[in-house]
Every structure is written in structure tokens, then in C-alpha cells.
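Engineer: Sequence and predicted model, in that order:
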Amino acid sequence: MKKLVFVGCGGIAEYHLGNMLGYKADFLDKHGIELAGFCDIIPERAQAFVDKVGSGKAYTDYRTMYDEIQPNIAFICIPPYCHGELDLETFRRGIHAYVEKPVALDLDLAGEILDVIRRNNVITAVGFQCRYGRVSDLARQFCAEHRVAFVDMTRMGGIPGTFWWQKKELSGGQIVEQTIHNFDIVRYALGDPIEVCTFGTRGFVGNVPDYDTEDLTTTIVRFENGALGTFSTGCYAEGPGCCENKIVFSAKDCRLDYHLLDKVVLYDSSAKEEEGASVVKGDGRMRGSNEGVVTKGEGDTGSIAEQTFLKAVLTGDPSQIRSPYSDGIKSLAFTLACNESMAKGGVVRVRTF
């Protein structure tokens, strides 16, 4: 019997627990995985998880939970600013863990955690579940088959209601806490960045107490393969008409529009002009096509990511995990470089691991 515990019982933990209850009989029970413990500094939250599962024990101290239950597996679902000693203690004890993103707010700390993971030979996964979607596979395939020259990422939305999200010192800001999913998908599909230059602005969000992060940022990115990119993300939107969540991968004869977890649209300009495809005229003018081949996303990527991690723990084979901690730290480095660029001004090289 493998014992699984939750550290943190907030919103993202509720999402994971809801998934698990959906496949409890067919997967957890079948493979001997027990939902054994739930820890949160708010006792009512932990107890609510016990009530939902109908078993297990609630805790307010993770060390006490670890001592009593001796778990094999932990789902670490805590706010960004809480990562640190908790993660280190988890991995020192040899507990395999699924860690929600971002894995830390400091790269030196994340590097220290990675060293402990490697020394103790534990299996990890980071909560970049978007990697497990069909549309993400197609984006990765597109980048492998075409020489992408330019990437344009846009994510515009509103402000989450969680108090810590609005404080940059606690969340890392929108790039690090939220749009890191988009940064990660570009890394997964295209490859790693070399350097970034980020500009931020404020003044578009009002009447939000204790809010001190950027309303909008735009980043210029240079990638290892020579491609360039622009990444824009904002939290000023107040209506659905203002929102967007899209990544455009552009090659010389085609492009792919990736709508996060929803669909991809392929525009292939190899067709003849009369068929409505994009055509470059002799003087450089271009006429664009309004039609593309649409492929919709399928399945719950969160459940797929969770079960992939759990199967890895059961078999001892982590090869199918698409974002272990050793890779997740690279997406953190990408986003923290953007914050550093805003703070210092100018171009910042992305740290490598």
C-alpha cells in the first residue's frame, strides 16, 4: 500500500483531489494508493478534505503528518512564497512529490531543492499539466517539422481573488505565478531561451487593495535556435471581450495558432493564391488567409499529469513525466529573468540548470 498526502488544501489542491476522487476506484484503489493525510494551516480546510474522501486524517503541521503517516507520495499544493523548508524536508525523507508551480520564488533556493532531490533519488513532477494535452503535442510536432522564426504569446485576463496573488513579493507577479504555463509551453514546443528584455507598466488596474504587481508586461525573447519572440501578459481585463490566451508559432511558409488547452489552428501557405492562402507579392505585400485547419483539445490534462506521475512512482520509471523538477526549474528561471529585467532594466540572460 502506498500512502498519499496533501500539503496545502486550497483551490489547486481541491482541483487535484476532485480529479482523484473521479478515478479513485479505477486507479487509486486498484493500485493500492491510499489518500491518507491532509495538511493545511487552516484546520477546517484539511478536515473538509477528510470529509470529502471519507477517510484519512487532518493535520495543521506537515512534519507531524509525515512522522505519523510515513507517506510515500505527497502533493505539494502551497502558495509560491511558502516553498522552501517544506520541500527540502519532503525530499530529505525520500518522499516522491508532485509540486505545484512555481516551484519557488528564488532560483538559488530551487537549485538547493533540486540538489536534495537528486541526492535522494526521488521521483518528481511539476504542475505543468498543459504539456499533457493533445494540442501541446501538435505544437511540439509543428516546431519539430518547421523552422519557427517567431513566437508571439498573448495572455490577457483579470486578477485572481487570492490575497497573495496581488502582492508581487508573495506570488512573483503574473509572469511567474500564472503565465508561467505559457512560458513553459513555448519551452516544451520550441526550446529554451537565452535572454530576455521585459517592460512592465501600471495604472490600468484600480480599486484593488494591497495590489502592487504589474498590470501588463511585454517581453522580447531570444531562443537558442535563433528564433525571436514577444510575450505579453496582463491582468487588467474586466470583461470576456478583453481576454486572450494564445501562442502563435510562425515559420516561413505556415503558422500554428495555439489556444491554451483548447485548440490549435494550422495555417498552411503552400496552397495557391486563388485558394486564399498567404502569398508574398513581388513588392513584399502579403494577403492573409482567413481559414485554417482546426484541431480541438481532448481530455483532462490535469488527470493525465497526475496519473502519469503516480504510475512513475508505482513502476519506478519516471520517463513519461513531461515536467520533472529538473525541467520545471528551467521555466522558473525563464520567468524570473523577466522580473530581473524589469527591475534592473535591459537584457538579462536566463540561468541554466
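Structural biologist: Arrived safely. Numbering: from 1, shown residues only.

Engineer: C-alpha only now, for contacts and for neighbours.
Structural biologist: Fine.

Engineer: And the helices in the stretch 1-150 of the chain?
Structural biologist: Using DSSP state H, counting those that start in this stretch, the helices of the stretch 1-150 of the chain run over residues 11-22, 43-53, 62-69, 85-92, 107-120, 134-145.

Engineer: quick one: which of those helices is nearest Ala251?
Structural biologist: When these are ranked by distance to Ala251, counting by C-alpha to C-alpha, first place goes to helix 134-145 at 8.7 Å.

Engineer: Could you report the neighbour count for Arg131?
Structural biologist: When counting by other C-alpha atoms under 10 Å, one arrives at 25 neighbours for Arg131.

Engineer: Look up how far Ile33 lies from it.
Structural biologist: Spatial separation of Arg131 from Ile33 under the definition C-alpha to C-alpha, to the nearest Å is 25 Å.

Engineer: go on, Phe183?
Structural biologist: If you measure Phe183 against Ile33 using C-alpha to C-alpha, the figure is 33 Å.

Engineer: More neighbours: those two, which one.
Structural biologist: Each of Phe183 and Ile33 has its neighbours counted (other C-alpha under 10 Å); Phe183 has more, 21 against 18.

Engineer: didn't that one look like it was pressed against Phe334?
Structural biologist: Yes. Proximity of Phe183 to Phe334 meets the contact threshold set by C-alpha atoms under 8 Å, at 7.5 Å.

Engineer: mind listing what Val348 touches?
Structural biologist: Residues in contact with Val348, defined by C-alpha atoms under 8 Å, 6 or more residues apart in numbering, are Glu195, Val196, Cys197, Ala337, Cys338, Glu340, Ser341.

Engineer: Would it be right to say that the last one lies in a strand?
Structural biologist: Meaning Ser341. No. Under the criterion used here (DSSP: H, G, I helix; E, B strand; the rest coil), Ser341 is helix, not part of a strand.

Engineer: count of residues packed around it?
Structural biologist: Other residues within reach of Ser341, judged by other C-alpha under 10 Å, total 21.

Engineer: which ones are touching it?
Structural biologist: Contacts for Ser341 were tallied using C-alpha under 8 Å, 6+ apart; they are Val196, Cys197, Thr198, Phe199, Val347, Val348.

Engineer: SS state for the fourth one?
Structural biologist: Look at Phe199: counting by three-state DSSP, its state is strand.

Engineer: Please report the distance of it from Asn225.
Structural biologist: Separation of Phe199 from Asn225 (C-alpha to C-alpha) stands at 23 Å.

Engineer: Use this one as the comparison:
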Amino acid sequence: MKPLKTAILGCGGFAKRHAQVLQQLPTEVQLVACCDRNAWKAQELSAQYSAGQAQVFTDHTRMLEATDLDILIVCLPPYGHTDEVEQAAQRGIHLLIEKPIALSRDKAWQMVEASEKAGIKTQVGFMYRFGEALEYLRTLDSGPVGLFSARYFCNALHAPWWRDKEKSGGQLVEQVIHMFDLMRYLMGEPVTVYAKQANLFHQQTPGYSVEDVSATIATFPNGGLGVVYASNGAIPGQWIKDFKLVAQNLTAAFGDTNQARFFFTAQPGVPTQTIESSRDLYLAQLQDLIQAIRSGGPTRTPLREGAKSLELVLAARQSAESGAEVRLA
């Protein structure tokens, strides 16, 4: 079976991570094109990860017209999305797209409609869904989940576009959406969301308009609660993304989705189980997409899931801006 011809659109830092994964699957995928508005970035990616064999483009339309692709990996910043999803869908090209998939609900569902109408396979970059400890959790009879709590702590200025709320959507939309996606994955669809956000630590930083502290509470149909709190003013050099879950028969503490300790609270003596894995989550999500393409089955995180998680964080931002609880459709 021939390798799936793959291109990367947007050749920044995340593109390199995806290119590294492509190199691990030489019989499954082949990097044939790199596209970035800055030609030197595309050239550098091609040179480093395909020995210069991948064609270089600065316009995605030209790339899609000139190459016969099977997969397009989209690593654009949130504000950079235009019609790349729709164009790929029209050509029957499958997609792996980084989160958030858009900055507006309308744009996100436009992407979903185009991809589902074309029947292509899509995978959104919520790679934490592929953690080994998380997969183990989903095999357990935990009973109804009553509480999910997660934090996302970092301390960095990031890129200039990231600090601009109009371009990134804010920390919740661009980063913490990972934790909201996990909450949805484990608890289902929330019915309301209430949030508070503030910029406390970067008021004197030029161009910094995103929040650096936030707290969000989501409610669920069964009465369960989800709590997500985040900051970009925590420990420099550390990225803390942990969470806890309390269910009827189980309490679980996750250092990340590969590492967790489970307490079986409904059993005598409260036995425990520890999962410690080093699974490459980026590799797992690409393998899942490849399997879906080869078999015709579903992916774990299609564009529809990306749109739903985006809707949730946009609702949280709306709540913080209005000061009122937001009811979700």
C-alpha cells in the first residue's frame, strides 16, 4: 500500500512536531509539500524533514492545485484560517487540523459542513484524548461523573499574535480549550457555563490583551459540575495541565492523560491502580487518522468535535464579558 501523500500548511513550531511524527511512519505517510507565507519557513521544514524533497509553496491554493494530496496537516494560528478546509474538502483531501479550528462559531460550523458533505476524514489536534491513562479510564464502570476539575498553568509571553485577543481568542480559546475538550469527552455536553477572566499580571506589557487568570464552572444534565481554572502568571518554564475526576465508583487524579492514579471507592479497602505511560500522543492521533482513511471508519476527534469544544470556550468568554451565566444550545 502506497504512503499517503501529506502536506503541512503553516510551518511554525507545531509543524515541526507533526513532521517528526511523519518521519516515524515512512511506509504510511510521505511529506510531499510544505506551505507557509514565509517561504524560508517552508524551505527549512522541507530541508529538515524531507531532505528538500517536499515542494515549497507560499500559497495554499497553489499547493492544493499543484499536488495530488491525501492528507493536509493544518498548523495555522487561529486568525490565519481562510478557506483551506473547504478547498481540501472539495478535492477529497483528508485533514489533521490544530485547535482551535476557528475564532468564531460560524466559521467552525462552515468547516464542519464542508468536510462532512465531502465525506473526508478529519482529526482535530486534541491529542490528549489519546493518553493511555485516559483510555484506561474509559474502560471502567465508574458510574455517573459528579465533578471534573482541571488547571492549565504556564508563564510565558508567547508569540505577539498570541497576546492579541483579536488574533488568538485569548488563553481560554487558544490553550485551555484542551481541558474543556477533555471535560466534554468525559462528561458529555454541558448545559450552562459561567466564567470570570482578568488580566492581572500583564497590564503593562505592550500588546497584551488576553486574560492571564480565569475560572469557569460548567453544569451538566445529571447535575455534575466541571471546573476549569487557568493562569499565564504561574511558574516560568513549567506547563502544568492536570485534572481530577470524581465519579460514583471512582476517583482519579491525572498528572496528564498518560499518567494517573485511580481509587476504586466503591470497593472494600479502596484498591488503587496507577498508569504511567510515555505514549507519543501526536503519533497516536495521526495513526488514528490513517486507520480511519484506510478502513473508512471514524476518527476519535472529527471537526464536529472541534466545533463543539470551540463553542464551549466561546460561551465561557461570553460569560466573562457579560458577567452572566450562558445557557448552551
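Structural biologist: Looks like it came in fine. These figures come from a predicted structure and were not determined experimentally.

Engineer: Including mean neighbour count and distance to Arg155 of structure 1, could the helices of the stretch 1-150 of structure 1 go into CSV?
Structural biologist: Listed next are the helices of the stretch 1-150 of structure 1 as CSV, based on neighbours: other C-alpha atoms under 10 Å; distance: least, C-alpha to C-alpha, whole Å:
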stretch, mean neighbour count, distance to Arg155 of structure 1
helix 11-22, 16, 20
helix 43-53, 17, 31
helix 62-69, 16, 35
helix 85-92, 18, 30
helix 107-120, 17, 24
helix 134-145, 18, 16
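
Engineer: Of these, which is nearest Asp317 of structure 1?
Structural biologist: The closest approach between Asp317 of structure 1 and any of the helices of the stretch 1-150 of structure 1, judged by C-alpha to C-alpha, belongs to helix 107-120 at 14.9 Å.

Engineer: How far away from the center of its chain is the closest one?
Structural biologist: Relative to the chain's own centre, helix 107-120 of structure 1 is displaced by 19 Å; criterion: C-alpha atoms, centre = their mean, to the nearest Å.

Engineer: what's the answer for stretch 195-214 of structure 1, then?
Structural biologist: In terms of C-alpha atoms, centre = their mean, the centre of stretch 195-214 of structure 1 is found 21 Å from the chain centre.

Engineer: ditto for stretch 13-27 of structure 2
Structural biologist: Taking mean C-alpha positions (C-alpha atoms, centre = their mean), stretch 13-27 of structure 2 and its chain are 17 Å apart.

Engineer: ditto for stretch 207-215 of structure 2
Structural biologist: Centre-to-centre, stretch 207-215 of structure 2 and its host chain are 20 Å apart (C-alpha atoms, centre = their mean).

Engineer: Equivalent analysis for stretch 166-180 of structure 1, please.
Structural biologist: From the chain centre to the centre of stretch 166-180 of structure 1 is a distance of 12 Å (C-alpha atoms, centre = their mean).

Engineer: what sits up against that stretch?
Structural biologist: Residues from elsewhere that reach stretch 166-180 of structure 1, judged by C-alpha under 8 Å, 6+ apart: 79-81, 101-102, 105, 155, 159-160, 164-165, 210-214, 233-235, 331-332, 335-336, 338.

Engineer: Please identify the buried residues of it?
Structural biologist: For stretch 166-180 of structure 1, the buried set under the neighbour-count rule, 16 or more other C-alpha atoms under 10 Å, comprises 166-168, 170-180.

Engineer: how about the residue nearest the centre of structure 2, what does it touch?
Structural biologist: The structure's structure 2 has its C-alpha centroid closest to Phe126; by C-alpha atoms, centre = their mean the separation is 3.1 Å. Neighbouring residues of Phe126 of structure 2 by C-alpha under 8 Å, 6+ apart: Glu98, Lys99, His178, Asp181, Thr301.

Engineer: nearest residue to the aligned partner of the third one in structure 1 other than its sequence neighbours?
Structural biologist: Read it as His178 of structure 2. Residue correspondence to structure 1 (TM-score structural alignment): His178 of structure 2 is matched to His181. Using C-alpha to C-alpha, 6 or more residues apart in numbering and skipping the chain neighbours, the partner closest in space to His181 of structure 1 is Phe128 (6.4 Å).

Engineer: The stretch 151-300 of structure 1: strands as residue ranges?
Structural biologist: Counting by DSSP state E, counting those that start in this stretch, the segments of the stretch 151-300 of structure 1 that form strands are 193-201, 216-223, 228-234, 244-250, 254-259, 263-268, 279-280, 286-287, 293-296.

Engineer: What range does the first one cover in structure 2?
Structural biologist: Which is strand 193-201 of structure 1. Equivalent residues of strand 193-201 of structure 1 are located at 190-198 in structure 2, counting by TM-score structural alignment.

Engineer: ok, and what's touching the matching stretch?
Structural biologist: Under the criterion C-alpha under 8 Å, 6+ apart, residues 184, 211-221, 312, 315-317, 319-320, 323-329 lie in contact with stretch 190-198 of structure 2.

Engineer: now stretch 121-129 of structure 2: which residue numbers in structure 1?
Structural biologist: Stretch 121-129 of structure 2 maps onto residues 123-131 of structure 1, going by TM-score structural alignment.

Engineer: Could you check which residue of structure 2 pairs with Gly172 of structure 1?
Structural biologist: Per TM-score structural alignment, Gly172 of structure 1 is aligned with Gly169.

Engineer: same question but for Tyr66 of structure 1, I mixed them up
Structural biologist: When structure 2 is aligned by TM-score structural alignment, Tyr66 of structure 1 is paired with Leu64.

Engineer: what about Met286 of structure 1, neighbour count?
Structural biologist: Per other C-alpha under 10 Å, the neighbour tally for Met286 of structure 1 reads 12.

Engineer: Run a quick check on it versus Ser269, I expect a contact.
Structural biologist: No. Because the distance of 11.0 Å does not satisfy C-alpha under 8 Å, Met286 of structure 1 is recorded as not touching Ser269.

Engineer: that older thread, could you double-check that the match of Tyr66 of structure 1 lies in contact with Glu86?
Structural biologist: No. Look at Leu64 of structure 2 against Glu86 with C-alpha under 8 Å: they stay out of range, at 11.4 Å.

Engineer: OK, contacts around the closest residue in space to Glu135 of structure 2 that isn't next to it in sequence?
Structural biologist: Distances taken as C-alpha to C-alpha, 6+ apart put Arg129 closest to Glu135 of structure 2, at 7.8 Å, once the chain neighbours are dropped. Contact partners of Arg129 of structure 2, counting by C-alpha under 8 Å, 6+ apart, are Glu135, Leu182, Tyr185, Thr257, Arg300.
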